[in-house]
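Visitor: Turn this into a model:
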Amino acid sequence: MNNNLFTESPFKTLISFHKLIENLEEIASTNVDYRSNYAKALLKEIELFPEFRDGIEDLNFIKQHEALIHNLLADLFPTALTHNEIKAISIPFQNVTFNYSERFKKILQSAGMTFDMEIRDFEEDQFYIFNCILILNAYYGQHFDFNRPLFYDIPSVNGIMNHYRILYNADFIEIIPTQNAPVLSQDDIDILMNNYDNINLWKEKFPNESWILKGFGIISLIDVTRENAISNLKSNLLKSESSQNKLNLSFESIFRSIFKIADLRIGFIIYNEEEEKFTNPPHEEKEVKSFILNGLEEMDCKNTIYGCSLEALLAEKKPIIISDIEQFSKIPGNARLTQHLLQQNIQSCIFAPVIKDDSILGIIELVSSKPKELNTINATNLDLILSYLIDTLERYKTDMQNQIEAIIQREYTAIHSSVYWKFRREALKYYQTNSPNKDYIFKEIIFKEVYPLYGQIDIKGSSEHRNQTVKEDLKNQLTTLIQLFENQKSNESLVLLEQRIFELQSFDRELESPLKADTEQQIQNYIETEIHPILRNTKMDIESEMVRQNYFESLDEKTGMFYQARKKFDTTMSTINKKLAAVLDKKQIEAQLIYPHYYERFKTDGVEHNLYIGASIAPTKPFDNLYLHNLRLWQLQTLCEMEIEHHQLKATLPYELDVTSLILVFSSPISIRFRMDEKRFDVDGTYNARYEVVKKRIDKANIKGTKERITQKEKITIVYSHNAEENEYLKYIKYLQYKNLLESNIEQFEVEDLQGVSGLRAFRVKVINNNLESYTQNNTYQDLLNEQN
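Guide: Got it, this is the predicted structure:
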């Protein structure tokens, strides 16, 4: 007989009642008449069917004699307990069950005809090995503990998943070896004991159907739905965010099992105590809907639909429990809350605060579409689970705080990952030595003997372009206003209109001259205070009214002025900066593999970057000048790639802007110090300040003896001081020319003297903008040496 879910078993199974029949024979021989007579009558009835004693292989036999089997098992299945016990006849670990108690029958009927009862998380290899262990314990007298909890998950008719712990009674089972069963020694048993996962070994010692399992077992189920749901809740909460979100839709099924409410819905909101606001969980948990917020991102606790009810929740830290929304609506002051809940098909609800150390972390929301489903009695079930939610929310808030700190560090401070170790070491010393009675003096963070690399890609003529777009918007707005006033047909306030037209024309003429610092502010203030009130309060004919309406629709919401030309310029600037910064950041990940170095980037009218490389930044790694040369070559290549990215981007931009690129070479090592007051790194010492002076002024410098800027569009300018630097960068340029990244012509000139700095020289070379394939390969300093060799 093979009624298992699995294809192989060490057992050939025979359902037999021989032990029960032997027990009946003993009762029949006693002097207790009613017991004896009952046993004799039953034995006479089953005597006609030797299968009851010898073994049943065909399950159809059981179906045919269902009533007789029920009478035979009457002592084991008392009628008085049939509506309480969940009980049936079964074979351990096998999918054979019959002779159900009445309560068991109702559970299966509720699950539906299509339900197939299987043991949870029970695999074929486990089934085989468990049967083998059954043989070891019953036949060989071993005492292996394999009492792993087994469960059935059985749904109810209303969709709630119920969980039942399985208990087996094997008193009526006999295990018999066949001729094919190998005899095991103690050494064999010891080997099996140490090789639980070796299924082939178990099958070798217990071949398929080499033993007979004769008899029957009794299966009893214990409803552990609530305990199992709480266990699942704990498991889900303990899982990392990478494997599962803290709050997800599976929580609804867990809570439904705990509360036994089929349509129970779960929501959650976080309480921000500092701002006194309710907020949604972060984006990864947006599957959880808040019924209080109902689509809003946040809500001020002092101005919500709850009114005084919410104040009680926050002040008294007690749950709000509404068992019947309709009855609740009859209480004065509850109309808004009632409407808010009914719109979401909520008829009963519980809003319970999650509290840690007398502070509210958030609110768990339980709602049902049926009245009285949620009430003060079943609200006590929250006591079983709130402690786990508290731990999870506290952990979540700690994680959130750490992430916020990480974002602040990444976006708002200059603590790059390459130097973070030194800050961490100082913080650790403070943590280990600090005490309430002792002031700790933080050591300055200094990195000595580092080589600086500075580069920038700048928007050419950005100030002129910005002023031009400002003038264009102002002139367009003034022209529109002048036309609007001149077309005004009304004679009311005619003198005033003429005066305003004259003033607008005066401003328009003023814009023909170079834009002054306060011109824009003056015109904006005049239009807002003098012109707009007239436009809003003057009656106009239909034609003028349309013009006026179009004018106001053309105004920018934030500034109240025309913003069309400036918007194109600002959008272009933002797009260029974002794209070039993304290229630089992406290439920086590769550059860190050359040698760990400090990196910082700034968006201005373009993108600037500072690099510092040296042994003090990565003291655990040996430093060599080869790494500096590699990084310099990387920097030159990266600026080439940023130039080509801009060239490709130009055609898609709403405003045409060119860029210029520059590298400042400085071969003397310097020291950098973290300025605690400014929260950033800066050069340290008077001599090193020369480097900063050059950095700030070099991009505006001219070629010596001319009025021509040292930077030009689509060209990279390399500024240096010494012959060694000249020779080094000539190698880089010629190598990149060989790689078809730079054009063959090299301009070489002196740079005009800057304040306190003289003797600077420069190269200028054009980038080849139409050779995209060349930018897909990263060339290293070693490649350069190989080419030279």
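Visitor: For the rest of this, base every contact and every neighbour count on C-alpha atoms.
Guide: Fine.
Visitor: can you tell me the helix or strand for Thr572?
Guide: Thr572 is part of helix 564-591 when elements are defined by DSSP states H and E.
Visitor: and what of Val367?
Guide: Counting by DSSP H and E, Val367 is part of strand 359-368.
Visitor: How far off centre is that strand?
Guide: Chain-centre distance of strand 359-368: 22 Å, with Cα atoms, centre = their mean, to the nearest Å.
Visitor: in that strand, what's buried?
Guide: Of the residues in strand 359-368, 360-368 count as buried by neighbour count, 16 or more other Cα atoms under 10 Å.
Visitor: Next, the structure of the following sequence, for comparison with the previous one:
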Amino acid sequence: MKMDCSKEICTPLIARISFHKVLEKLEEIAESDVDYRSDYAKALLRHTEPFPELREGITDLALLEKHKLLIKNLLADLFPTALTHNEIKAAAIPFFNITFNHTERFNKILENAGEDFDIEIRNFDDHQFYVFCCCLILNMYYGYNFDFSKPLFYDIPDAEGIMKHYRILYNADFLEIIPTDKAIKITQEDVDILIDNFDNLELWKEKFPQNSWISKGFGIISLFDATVENAISNLKSNLLLPNEFKEVIKDDIESIFKSIYKVPDLKIGFTEVNEDDQVFTMASFKDVKSHILKDCEEMNCNKLFCDSTLKNMMGEKQQLIISDVEAYRTNNPEDTRFADRLLEQNIKSCILAPIIKNDRMLGFIELVSSKPKELNSINAIKLNYILPFLTDTLERYYSELQNEIDAIIQNEYTAIHNSVYWKFREEALAHIKAGNNPDLAYKEIIFKEVYPLYGQIDIKGSSTARNESTEKDLIRQIEKLIVLFRFINEIEKLPLIEQHTYELEKIQDDLKHELKADTEAVVQGYIINEIHVLLKHFDTTNAKIHERISEYFESLDGKVKMVYENRKDFDDALSVINKKMAEVLDKKQAEAQSFFPHYYERFKTDGVEHNLYIGASIAPKLSYNPLYLNNLRLWQLQAMCEMENEYHKLRPTLPYDLDVTSLILVFSTPISIRFRMDEKRFDVDGTYNARYEVVKKRIDKSYIKGTQERITQQGKITIVYSQKQEEAEYRRYIKYLQHKNMLGKTIENFEVEDLQGVTGLRALRVEIIYDETDASGTYSYQDLLKEMTTK
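Guide: Sure thing, here's the model as predicted:
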């Protein structure tokens, strides 16, 4: 086999294995006065004399095998026989995967690895190899002192398949670097460039052409077993990777633990712990087994362990170390159930170590072996170096799991209120544990026997105000275009320009009459698809025309490409109103949750609507009482008064003078609500409960029976109900709020016109008393608008 490395790999060095420095040293000893040393040296020199290649350099690897015994004798001082079973050592060419004259221990390691094993440096690619060889030349020939070394390792499996990790150290005392006629002289300027361009391989090849230097001699490679230290380092690196923990466990951690513990059949498991419920739970890691649970999904802790063991494991958060499971079963009959569970899995020794983060127990990491005594209290100490990394990774995993659960809830359901979040989390977690099977349908969420509360603050006249703002903007834009087209016509004199001027004037006349439902869309489509396309054509015909067209386009809104001034004022005003009302309601609602958890949702339209649902099924772990419904009804009425007051303070600053009306719908019959997957929202469940939805959707536009007067009025709250006891209940609330000077003294009572399929509704209407004393609480519209646009 030829050792022409230049043909196999790209390198600036031609490697020639030579023992010339050893022979030169022997020649010195042969001339010395120490007889036994001199005689020994002379004898070696006589044996090597017929083989000049030992001095001049070997390029044929077959010669190494031929002169194996002679080379061993030449290197005897460097490889003492007394240390051959202890040291892991060989002669080598630095960075090349060429080694020879191994110590007995090195030979044994290579034999155990198997005949098919090829030894090579870990993570050492061709780029690094080339640059390292160049740095070797710079240091040894030019006298630089570049610290180019990095920790280099051989990964070699032992006879049982456990991967061992050996740190590589090189000694180059018997090596010299010689330039060939291809070598380029390296200047200080070259070095200054090279030190800033490690990644520029072509630059290194330019300064150190392939096969332009000779490495003559040999190096000495020494290995030391760094398996534990390196395995821990690898574990740390792998755990820091952004891949899922279950994949890390599956592919890497178990083999790393085997290297650390030197236990070939060692297996890793993990069991989650719910401390609140004292339950062991199967983790959602796809391929990670729980040896505690075996085949169960979850189990109460006290069904497996006795009280004293549980106290140590859960209370004291101590490791459970069993070096001999069979002996443990005999000596601890109170834990027979757990010992039997282990023996059923052929586990004869184990370590269960708690994973704790911020005083919260995440679960137990399980190390198990089929052999007794393999895992014990002595080697359990190694976990002290490993657990911090595992703990951080598991904590990160659970944080990501929470995000994944939230994502499923967000994507498959909606942004869910905290009061019912537990139900959605339960379903999302079950889906994750099932492997996120796309064919597995997401269950619909239903809450039965809940009492609904509905309220709204509606912006009265918003449609009219919106139409007015739209009309003003369209008229303004048409005026701009007419002026622009008349200017273009003066220069170009084209019939097409005259035609579009005529059409724009016709639109201008039409806009002065009532705005139809489709007028905005028709006019906007005409302007964008015809007028703007035409203007872009004329934009390049004349400098003056270009200037005027540019001025026109700059006056438009950048997003909608239309005049958007009045509509923007209206939209911003509506957004400010909705934002302020929703903000007040959300803040009040957060306080109301402390009474009793209930579902809450609100919607921004031309105003703010809200739905509340309260009942035992919303919070099944708490004791429900009807007084919580009464309390929430009073809270809702008071909150609506406060929202009206907030709008009263905001109204003087608005660019549009808009009225608001307030409405509450009372419904005393419990209903069921179902989460509609397609609509991503809750709705009443079943035809029996549909009456409530019919009333809710139609009531705000209803009239007092027998009149043309709407049931809602500006400055008043309307309470719609159907039962006599509901009226009595709300009159009590009104009386209380009259006492607090929030509602006026006059209470109107009237029948509501019949709705489709719904009759017999009545209503109370009472005036709101606005608080005029708190002048400091008046809002600035501009401040609110700024706040809205910066969030």
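Visitor: Send over the TM-score of the superposed chains.
Guide: Here the TM-score for the pair of chains, by TM-score structural alignment, normalised by the length of the first structure, is 0.55; 488 aligned residues with a Cα RMSD of 4.4 Å.
Visitor: Buried residues, the helix holding Thr572 of the first structure. List them.
Guide: By 16+ other Cα under 10 Å, the buried positions in helix 564-591 of the first structure come out as 564-570, 572-574, 576-577, 580-581, 583-584, 587-588, 591.
Visitor: next one: stretch 54-70 of the first structure
Guide: 55-57, 62, 69.
Visitor: likewise stretch 577-596 of the second structure?
Guide: Buried residues in stretch 577-596 of the second structure, counted by 16+ other Cα under 10 Å: 577-582, 584-585, 588-589, 592, 596.
Visitor: ditto for stretch 409-420 of the second structure
Guide: Buried, per 16+ other Cα under 10 Å, within stretch 409-420 of the second structure: 409, 413-414, 416, 419-420.
Visitor: cool, stretch 274-284 of the first structure as well?
Guide: Judged by neighbour count (16+ other Cα under 10 Å), stretch 274-284 of the first structure contains these buried residues: 277-281.
Visitor: Output these in TSV, with distance to Leu730 of the first structure and secondary structure appended to each entry.
Guide: Converted to TSV, those look like this (distance: Cα to Cα, whole Å; DSSP: H, G, I helix; E, B strand; the rest coil):
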residue	distance to Leu730 of the first structure	secondary structure
Lys277	62	strand
Phe278	62	strand
Thr279	59	strand
Asn280	58	coil
Pro281	56	coil
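Visitor: Just give me the residue right at the centre of the second structure.
Guide: Glu400 (5.8 Å; Cα atoms, centre = their mean).
Visitor: That residue: which element?
Guide: Following DSSP H and E, one finds Glu400 of the second structure within helix 383-408.
Visitor: Equivalent analysis for Leu70 of the second structure, please.
Guide: Take DSSP H and E as the rule and Leu70 of the second structure turns out to sit in helix 68-74.
Visitor: can you check Cys349 of the first structure too?
Guide: strand 348-356.
Visitor: By how much does that strand deviate from the second structure on average?
Guide: Following the fit onto the second structure, the mean deviation recorded for strand 348-356 of the first structure is 2.2 Å by mean Cα distance after the TM-score superposition for the first structure.
Visitor: which other helices and strands contact that strand?
Guide: Strand 348-356 of the first structure is packed against strand 320-322, strand 359-368, helix 386-412, with contacts defined by 3 or more Cα pairs under 8 Å, 6 or more residues apart in numbering; DSSP states H and E.
Visitor: With that, I have no additional questions.
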